[in-house]
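Peer 1: predicted model and sequence follow; I will ask about them next.
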Amino acid sequence: MNKLVLRLLRQHLNRGQLVGFFVANLVGLVILLLGIQFYQDAAKTINGSDRLLPSDYIILSKPVQSDKLFSRGATTFSKDEIIGLRKQSFTKRLGQFTPAKFRVTAAIHFGIELYTYIFFEAVPNEFLDVSPEDWTFTPGQTVLPIIIPRQYLGLYNAAFAQSQGLPQISEAGISRIPLSITVQGQGREDVYEGRIVAFSNRLNTILVPKSFISWANSQYAQGIEAPPSRLILQAHNPSEPTIGEYIRLHGYQIEGGNTAGEGMAILRLIASGVFALGLLISLLSAYLLMLSIYLLLQKNTKELTTLLLIGYSPRDIYRPYWLLTFSLNALALVLSAGIVLILRSLYLAWGQAILHNLAGGSILPMLITGLALLVLCATLFAWAIRRRILNLPAYS
């Protein structure tokens, strides 16, 4: 590198401007890269196998569209709607809730007698989150296995039992309580011995084997298969934005809300804001550096023109200026990446103390983004400085 060009560079170099650029660029890169890394870590926690927010399974239904107190409008899914859902890229599996089309009552006898109407539904076995051993039914069988939501038992123990002075029941104990299930329809009435064999955390309904529902609907109802009013969808990624867009477009509703999707939408919004802020600060700092370099070139116009006239090439002249900008940007990137990794270790340690399933994501997207910005800035600065040198009177 020619000593004359370096001497010209140092002669009018404003170190205060360079320090200002470096600090601004460092702050912008820290904000930008920290936003990217935090998004990766949070997305890993939300969507990982041990995710913070629940699961890949989404229960779909249709809202009742009526201004009246009661409505008889159909809220079932047609075959075309089911086929349309199966074809979507976000759908991994799709199942139907099959409801009982007959009257069901249940009675419990354990010192006192409780009697109530209940409902039965069935889903394909692959959508169950439990695998009880006796989850079968054949015609003529008198014992009917039942799965109930775990929250039903919790509500009974926490609210109903205490307020009514009734005994509380454990999960192990409720399976030993005799249930009398009376099924009525089509002029028939039969009594089955109900037995609770498992508790579901996923499905908020009273489940019986699908074989029982299919057989009982043909015996106690008209036997006509009605279209389902609820569907269970297993998504490849429950936080995918297209799921919410598709559901809103078709007027469906998600029972309980798509927590993972909502969490990821909020996370994307926050990450986008942080990314935009960091990028804006970095661009402004790069603009400041470019103005400083242009000012140096302007102050040295006479000397640089002389160097061109005596035989120096434009490459020899612009290389020191480009190396100055590249070195400052590279140093800012290295320091910002180090600061981000330190901050990441702190918030991961804090998060794991609260959420034991918190898992960090990959740091590659953060590093790749930083390197891409460095290459982009180096390319733009090289083009701008070379263009300015080529516009000097001696060269043009």
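Peer 2: Received, thanks.

Peer 1: C-alpha from now on. contacts and neighbour counts both.
Peer 2: Will do.

Peer 1: mind listing the helices for the stretch 151-300 of the chain?
Peer 2: For the stretch 151-300 of the chain, the helices defined by DSSP state H, counting those that start in this stretch cover 161-164, 171-174, 210-220, 241-250, 259-299.

Peer 1: adding another structure so you can compare the two:
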Amino acid sequence: MIKKILFSYQNKSQLIIAMIGSFLGFTFLVTSIHYLIRVNEFGEGEEILGNNTMIIQKQINNYSSLKLSKNDFSEREIESIRKEEFTEMLQPILSNNFDVSLQTDSELVPYLRTDVFVQSVDNEFTKIDTNKWKWAPGDEYIPIVLPREFLVMLNTFASAKGIPPISDDLAKSIGFKFTLSSPGKKEMEKVRIVGFTNEVSAILVPSSFMEYGNINFPKDEPAIITQLMLTVKEGRFGDFENYLEKRSLESKENSMIVGKLKSVAGTLFSILIGISVITVFLAGLVLVQYAQLLISRNEYEIRTLLRQGYSPKKIIKSILLYFIKVFAVISGASIIAFSVVKFFIDKLLDKGGIQIDAGFTFLSILAVIFAFGIYTIVNYFNAKRGVLKTL
């Protein structure tokens, strides 16, 4: 009865326009939030370095080869980079100033021994479990992170010996040994692989082991810093890239590509989120105005219903339920539209070689639920004020 009196004879053109606006805003909003999250997740789980973390070094040129220019960083240069606005965290990468070789120590693979280059950085720059990434003299083994190029080399060597290739999981179970040496002194330590990296060309070790080796097996030459580990602030990748070009610095190409992808895509999706929020807000205002206009036009009918014994709560509830259904239709349609759009976007990204998680993100759906809740609360108080005003 109440629904028929209040809603059956209303001009719904304004309502339809507001619903279309809200539908588009909701769809853009959920899509933008979803892909902003997925873009920032791109590459995670495959790399041990933290998000937006790069290794930088000086470009090698003919002058460097002739030793007419230095390729190491001075304290002054390090402090200068640390003060740049794009820098979130910066730390020199410690390199071994002692002789160290790595050899296999397992019947699963043929014997292989090679001199290696090891480095260490603070754990805050990596995603390695701190419980696994620690070492002290006397421990059973030294945890290491191995460059994938080394595993490729090991598999090539194994194939030449007629041995099946080694997977990541199998490599972690294979025994290795470090041999530390200096004139008149030698020591062997067991090694265990705890991860792999595409970003670092050297074997990564805990800083405690690096300090131990540099103290107990030192070379005559002083240690120099040739690489820095730098975490770039969100949204400042362009400034970072320009700085590298001006200062003749470089980082690994694949890191730069991924960083640029995240920066550009993150900026675009952030802009789209802003536009979507404005669209949803404006469409919401139109819906609120429509509800106010509906109550205003039905003041006589509402007053009559009240005189006939209908309680204000029942009338408010009828108005609220009507708009809850409207919001539910908008939300449901936007999620369905997002699912369709997501299907095609995921296929395009996959064809382009960008593989992201195909699942739905919780925050994107939560954004629709949150907007739905805000609309409902605002409409409730709007209906309550309008109905009580007619008393």
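Peer 2: It's in. Just so we're clear, the structure is a prediction, and the values are computed from it rather than from any experiment.

Peer 1: could the helices of the stretch 151-300 of the first structure be laid out in a markdown table, adding mean neighbour count and distance to residue 231 of the first structure?
Peer 2: A markdown table is the format used below for the helices of the stretch 151-300 of the first structure (neighbours: other C-alpha atoms under 10 Å; distance: least, C-alpha to C-alpha, whole Å):
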| stretch | mean neighbour count | distance to residue 231 of the first structure |
| --- | --- | --- |
| helix 161-164 | 11 | 33 |
| helix 171-174 | 12 | 28 |
| helix 210-220 | 18 | 15 |
| helix 241-250 | 13 | 12 |
| helix 259-299 | 18 | 17 |
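
Peer 1: will you turn those into JSON lines that also has distance to residue 184 of the first structure?
Peer 2: Below are those laid out as JSON lines (distance: least, C-alpha to C-alpha, whole Å):
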{"stretch": "helix 161-164", "distance to residue 184 of the first structure": "29"}
{"stretch": "helix 171-174", "distance to residue 184 of the first structure": "25"}
{"stretch": "helix 210-220", "distance to residue 184 of the first structure": "6"}
{"stretch": "helix 241-250", "distance to residue 184 of the first structure": "36"}
{"stretch": "helix 259-299", "distance to residue 184 of the first structure": "39"}
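
Peer 1: which among those helices is found nearest to residue 103 of the first structure?
Peer 2: helix 210-220 (8.5 Å; C-alpha to C-alpha).

Peer 1: show me what the closest one is packed up against.
Peer 2: The contact analysis (3 or more C-alpha pairs under 8 Å, 6 or more residues apart in numbering; DSSP states H and E) places helix 210-220 of the first structure against strand 98-99, strand 121-122, strand 179-185.

Peer 1: now do the longest one: which range of the second structure does it align onto?
Peer 2: What that stands for is strand 179-185 of the first structure. Mapped onto the second structure using TM-score structural alignment, strand 179-185 of the first structure spans no residues at all.

Peer 1: what comes up buried for that strand?
Peer 2: 179-185 (16 or more other C-alpha atoms under 10 Å).

Peer 1: just list what it packs against, helices and strands only.
Peer 2: By 3+ C-alpha pairs under 8 Å, 6+ apart, strand 179-185 of the first structure packs against strand 103-109, strand 188-200, helix 210-220.

Peer 1: same question for the first one.
Peer 2: Judged by 3+ C-alpha pairs under 8 Å, 6+ apart, the packing partners of strand 98-99 of the first structure are strand 121-122, helix 210-220.

Peer 1: one more time with 7 Å, if that's ok
Peer 2: strand 121-122 (3 or more C-alpha pairs under 7 Å, 6 or more residues apart in numbering; DSSP states H and E).

Peer 1: just how off-centre is the strand it packs on within its chain?
Peer 2: The chain centroid and the centroid of strand 121-122 of the first structure are separated by 29 Å, computed with C-alpha atoms, centre = their mean, to the nearest Å.

Peer 1: mean deviation of that strand from the second structure?
Peer 2: Following superposition, strand 121-122 of the first structure is found to deviate from the second structure by 7.2 Å on average (mean C-alpha distance after the TM-score superposition for the first structure).
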